[in-house]
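need a 3D model of the sequence below.
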Amino acid sequence: MFILFFSSLSYTLPFVLAFIIALWTKPLNKYLQKKFKISNAISSIISTTLVFSLLGILISAVLYKITNEARLLLTKIPNLETIRSYVELYLNELNSFFGQLDPALIEKAYPQLTAMLSGTFDVTVGILNTIISFVIGLPVALMIAFITFLATYFFSKDMPDIVERFYSIFSFHGKEKMHSILKEGSSMIAGYFKAYSTVIFLTFLETLIGLSILGIDYALILSILSAIMDVLPILGISAVYIPLALYNLYLGNTFVAVGLLILYVIVTVARQIIEPKLVSTTLDIHPVMILAAIFIGLKAYGFLGMIFLIALMVVYKILSKVRIL
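Got it, this is the predicted structure:
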């Protein structure tokens, strides 16, 4: 199911989003029906329109700000040859400073440092280009949004029938079991996403505050970029912080460069402390098991492997709580 879901997500994304939003707006839908004595169809169109309007305003404002900062930032990012010249310059300075440094060490370190910085450069520019390409290709995004809007309305309007038809395939005893599984599962999965959303938001907020204090331009887009990188394995926020610190060091902004490194350590340590505790508390799973799932999943199959193992533990915990396992 896990493989099938993610492999078909590019085809089913509007409907998956629509079903999630319909579930999310279900309390609002019921409130409107009870408060204004209106039908399910009318309350569904009101709640769907209201949610999509708020999301549209928020996304438009963020995209406008990101696009402007991304365009300016892309014009100031040095090209690959410039990065190599920076690396060579710093290695030569280190060589002259330490005097006795073995030249063979520089020859070995130079390609590795260049490759590391080049990879970071490619990822950063790729993400910025993706943001701009998304904005340029808005007609496709608008089509997806329109399909999602319609699907959300129909899911929201027909949610009672969908639930009834789903439960109708089970026996009386099976209905009770399935109801317990879905209730416990929705609670734990919502808690899981809430926990990781909190971790990512804290990374974004800490970065935004830190960069603003240091007076760095494009603080918003760099903070969003750090939050995105925080989700990715291996690279993490170092893909933003380290190149930014080296760039400021090259410009002679030693105070800013040191401040960035200190901020990097603070954000990293805070994440390592908060993540296992927050996720394990939310899911009622021991922190060691969460750490094991993160490490083994990343080693086995990267980010998706980590998600799969954590999801597997969540499913086991759900089935244990409802006494099926």
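
from now on I want contacts and neighbour counts done on CA atoms only, so please keep to that.
Fine.

give me the neighbour count for residue 226.
23 (other CA atoms under 10 Å).

got it, and residue 148?
21.

what's near enough to touch it?
Contacts here follow CA atoms under 8 Å, 6 or more residues apart in numbering; on that basis residue 148 touches 14-15, 17-18.

how about this one, so we can line them up?
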Amino acid sequence: MQPDKHLRFLVTAAEVALGGLTLWLILRFLLPWTLPFLIALALSALLERPVRFLTTRLSLPRWAAAAGCTLLLVLLLSGALLLAGWRLWYETSLLLDRLPRLIASLPSLGAQAEDWAYRYIIAAPPDLQDFLWDALEALLDRASALPAQLYDQAAAWVAALLTALPQVGLFLFTTALATYFSSAGRPALLSFLRRQVPVRWRSRLHTGLERLRSALKGWMLAQGTLMLITFGELAAGFLLLGVELAILLAALVALVDALPVFGTGTVLLPWAAVELLSGRLWLGLGLLVLYGVVTLVRSLLEPKLTGARAGLPPLAALLAMYVGFQALGVAGMVLSPLCAVLLKELHDCGLLRLWRD
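Now for the predicted structure:
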């Protein structure tokens, strides 16, 4: 009996390891290769209702209805991207116009910060003063080299962007073309995919796909809810602090916060530091408090909302985000809850047996 238990444990551990390796290979290699076609399948599903309306009510051929709907979708998305790019260019131009004045104010801000640091170092215990002096000198050295580093980093970003433009163009063109083909041949494509599934699995697979669609919709609703909550907090905070263009700034910061790489600290922390060094203590401290409130609320609500909307327990959602971040970085933090939802729904519909209910 004891050897059987050890054997079952080894088999289970091997299955878990094999599943983890398969998931990593899918995310690392298969997903980037097939991403345009997966996006095309999702877009063709989104276009199915208007395409069906055009084919049934207006008696258009399916290829013509799919072409018209795909072209309209491409035009709408291109217009949105162009509008966002124009706005980004406009804001960048304003920043470049104000950049000389900002750079001219840096020495005075640096002198104020240096005087402030000197006063606190002198007031510190004698045993700590040597350490603090060394830390201040290292910080000043890094600050003096910061403009050159920022310039090099900006140049590297621009070069990487220019290098990636052909690949991005190919990606978008492939996605648009695959969307048309997927929409025009959707009945035949779905019939082909259905024939590849064993008959005994079809009902369970259909149930699993419906549950996955519902879970994905819930996850997107959770992210939208978090974004709206962050926008409300920022708008209220900016209005209380008397910030000009409070609503517009709150929307922009909430949009930045929705990006996994950035977050509200990307905007609020440098802004608060500049205000404190400029002597505007009320606004600087208010921004720091606002950043703390937004971060705390998001940390508390994100696992719960993600779990409630997507069908994951809060602890499981938090575990998935943490493990994903440790394994794949920021991208893993976004993708791992979706993978956890996928595994849970496949287990619930009976396609996989991962744990005992």
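
got a TM-score for the two of them?
Superposed pair, TM-score by TM-score structural alignment, normalised by the length of the first structure: 0.78. Supporting alignment: 322 aligned residues with a CA RMSD of 4.2 Å.

which residue numbers in the first structure does stretch 277-296 of the second structure align to?
Under TM-score structural alignment, stretch 277-296 of the second structure corresponds to residues 250-269 of the first structure.

buried sites along that stretch?
Residues of stretch 250-269 of the first structure classed as buried by neighbour count (16 or more other CA atoms under 10 Å): 256-257, 259-261, 263-264, 267-268.

nearest to residue 212 of the first structure, out of the contacts of residue 148 of the first structure: which one, please.
residue 17 (34.0 Å; CA to CA).

helix or strand for the closest one, which one?
helix 9-24 (DSSP states H and E).

list the buried ones in the following helix or strand past that helix?
Scanning forward in sequence from helix 9-24 of the first structure by DSSP H and E, the next helix or strand is helix 26-36. Using 16+ other CA under 10 Å as the test for burial, helix 26-36 of the first structure gives 26, 28-30, 32-33.

again, but for stretch 335-351 of the second structure
For stretch 335-351 of the second structure, by 16+ other CA under 10 Å, it's 335-349.

what residues does that stretch touch?
201, 204-205, 207-208, 211-212, 215-216, 219, 310-312, 317, 320-321, 323-324, 352-354.

where do the helices sit along the second structure?
2-25, 31-57, 62-123, 126-184, 186-195, 199-241, 246-258, 265-277, 281-310, 314-328, 330-348 (DSSP state H).

about what we covered before: list only buried entries from the contacts of stretch 335-351 of the second structure.
Applying 16+ other CA under 10 Å to the contacts of stretch 335-351 of the second structure flags 204-205, 207-208, 211-212, 215-216, 219, 310-312, 317, 320-321, 323-324 as buried.

returning to what we had before: looking at the second structure now, which of the contacts of residue 148 of the first structure still hold up?
Compared against the second structure with both residues aligned by TM-score structural alignment, their matches' CA atoms under 8 Å, those retain 14-15, 17-18.

between those, which is nearest residue 39 of the first structure?
residue 18 (20.5 Å).

just give the nearest non-adjacent residue to the residue opposite the closest one in the second structure once aligned, would you?
When the second structure is aligned by TM-score structural alignment, residue 18 of the first structure is paired with residue 40. Computed as CA to CA, 6 or more residues apart in numbering, the closest residue to residue 40 of the second structure that is not its neighbour in sequence is residue 179, at 4.2 Å.

count the residues that sit near the aligned partner of that neighbour in the first structure.
Residue pairing (TM-score structural alignment): residue 179 of the second structure is matched to residue 152 of the first structure. Per other CA under 10 Å, the neighbour tally for residue 152 of the first structure reads 29.

is it true that residue 152 of the first structure touches residue 18?
Yes. Judged on CA atoms under 8 Å, residue 152 of the first structure makes contact with residue 18 at a distance of 4.3 Å.

returning to what we had before: let me see the contact set for the match of residue 18 of the first structure.
Residue 40 of the second structure touches 175-176, 178-180, 182, counting by CA under 8 Å, 6+ apart.

which one of the residues you listed is nearest residue 223 of the second structure?
Nearest member of the contacts of residue 40 of the second structure to residue 223 of the second structure, counting by CA to CA, is residue 175, at 24.5 Å.

where's the closest one relative to residue 339 of the second structure, distance?
Residue 175 of the second structure sits 23 Å away from residue 339 of the second structure, going by CA to CA, to the nearest Å.

likewise for residue 179 of the second structure?
From residue 179 of the second structure over to residue 339 of the second structure (counting by CA to CA), the distance is 24 Å.

check residue 112 of the second structure too.
The separation that residue 112 of the second structure has from residue 339 of the second structure, given CA to CA, amounts to 50 Å.

then residue 264 of the second structure?
26 Å.

next: residue 180 of the second structure.
28 Å.

got it, and residue 92 of the second structure?
In terms of CA to CA, residue 92 of the second structure sits 37 Å off from residue 339 of the second structure.

how about residue 83 of the second structure?
Counting by CA to CA - residue 83 of the second structure and residue 339 of the second structure are separated by 33 Å.

swap in residue 304 of the second structure?
Taken as CA to CA, the span from residue 304 of the second structure to residue 339 of the second structure is 17 Å.

now residue 257 of the first structure: closest residue in space that isn't a chain neighbour?
residue 245 (4.4 Å).

quick one: contacts for that neighbour?
256-258, 260-261.

quick one: map residue 320 of the second structure onto the first structure.
In the first structure, residue 320 of the second structure lands on residue 293 (TM-score structural alignment).

enumerate every residue touching that match.
Here residue 293 of the first structure is in contact with 306, 309-310 (CA under 8 Å, 6+ apart).

how near is it to residue 203 of the first structure?
Taken as CA to CA, the span from residue 293 of the first structure to residue 203 of the first structure is 21 Å.

give the buried residues for stretch 216-225 of the first structure.
216, 218-225.

can you lay out the buried residues of helix 26-36 of the first structure as JSON lines showing distance to residue 136 of the first structure?
Converted to JSON lines, those look like this (distance: CA to CA, whole Å):
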{"residue": "26", "distance to residue 136 of the first structure": "34"}
{"residue": "28", "distance to residue 136 of the first structure": "34"}
{"residue": "29", "distance to residue 136 of the first structure": "34"}
{"residue": "30", "distance to residue 136 of the first structure": "38"}
{"residue": "32", "distance to residue 136 of the first structure": "37"}
{"residue": "33", "distance to residue 136 of the first structure": "40"}
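
now, among these, which is nearest to residue 212 of the first structure?
Looking across the buried residues of helix 26-36 of the first structure and measuring by CA to CA, the closest to residue 212 of the first structure is residue 28, at 37.1 Å.

what residue of the second structure matches up with the closest one?
By TM-score structural alignment, residue 28 of the first structure lines up with residue 50.

list the contacts for that match?
Contacts of residue 50 of the second structure (CA under 8 Å, 6+ apart): residue 69.
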